[in-house]
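>>> sequence plus predicted model, see below.
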Amino acid sequence: MCLALPAEIVSIDETRETAVVALGPVKKEISIALLEEVSVGDFVLVHVGFALHRLSPEEADRTLALMREAGENPEAEFAEGSAP
């Protein structure tokens, strides 16, 4: 399934407009070119290797909890997703 998933920014490379994000133990490099300003510690909605939207930590937690209640495994989905 191809879902947009919340992840936390753990590092940023402004020259390449990329960031490393984490969802649980899974880390990925993504593009942040579509967002104006992001900081380490921000939560973003990630889809096909791009940060689409900034989320509050509470919204990210709620989204992940709802996915788990529905029987999804967000970390596994994130690990299988593609990069830009």
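Arrived safely. Residues are numbered from 1 along each chain as shown.

>>> going forward, measure contacts and count neighbours with C-alpha atoms only.
OK.

>>> ok, now which ones touch I9?
For I9, the contacting residues are 19-22, 39-44, by Cα atoms under 8 Å, 6 or more residues apart in numbering.

>>> before we move on, what about L52?
The contact partners of L52, by Cα under 8 Å, 6+ apart, come to 32, 34-35, 44-46.

>>> this is the comparison structure:
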Amino acid sequence: MCLGIPGEIVEVLPDRPDLARVHVSGVRRTINIGLLSDDPPSPGDWVLIHVGFALSKIDEEEAAAVLRYLEELGSAYTDEMDALSQSMIE
């Protein structure tokens, strides 16, 4: 199962404006935000992430609701978090 998971932008890399560091349920990772070039996210914004790419901006309330739902899914959420924690985008 493929899931989109919410993450909060911590910083946009100054030398790579297409990359940002995000915080997702205790995991910090670098993701690609290039798909959102028309409305680029900035620190404090929430994004929906799939396979290391930010697909859309979402608000904090929606992010919290999605995280609650994903946690209820159990192993699908755990598998997605494991995949995120092992991803390396540089």
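Right, received. Where do you want to start? Since this is a predicted model, take the numbers as computed values, not measurements.

>>> out of the contacts of I9 of the first structure, which sit inside strands?
Helix and strand membership here follows DSSP state E; of the contacts of I9 of the first structure, those in strands are 19-22, 43-44.

>>> wait, a strand at L52 of the first structure?
Yes: assessed by DSSP: H, G, I helix; E, B strand; the rest coil, L52 of the first structure belongs to a strand.

>>> trace it over to the second structure, please.
When the structures are aligned by TM-score structural alignment, the residue of the second structure matched to L52 of the first structure is L55.

>>> distance of its match relative to D82 of the second structure?
Using Cα to Cα, to the nearest Å, one obtains 19 Å as the distance from L55 of the second structure to D82 of the second structure.

>>> check A63 of the second structure too.
In this structure, A63 of the second structure and D82 of the second structure are separated by 19 Å, where distance is defined by Cα to Cα.

>>> neighbour count: the two, which is higher?
It is A63, of A63 of the second structure and D82, that has more neighbours when counted by other Cα atoms under 10 Å, with 19 against 12.

>>> spatially, which two of the contacts of I9 of the first structure are the most separated?
Comparing all pairs in the contacts of I9 of the first structure by Cα to Cα, the longest separation belongs to A22 and S39, at 13.6 Å.

>>> ok, which stretches of the second structure are helices?
Across the second structure, reading from the start of the chain, the helices by DSSP state H fall at 60-73, 75-86.

>>> turn the ones you listed into TSV, columns for distance to R28 of the second structure.
Listed next are the helices of the second structure as TSV, based on distance: least, Cα to Cα, whole Å:
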stretch	distance to R28 of the second structure
helix 60-73	16
helix 75-86	8
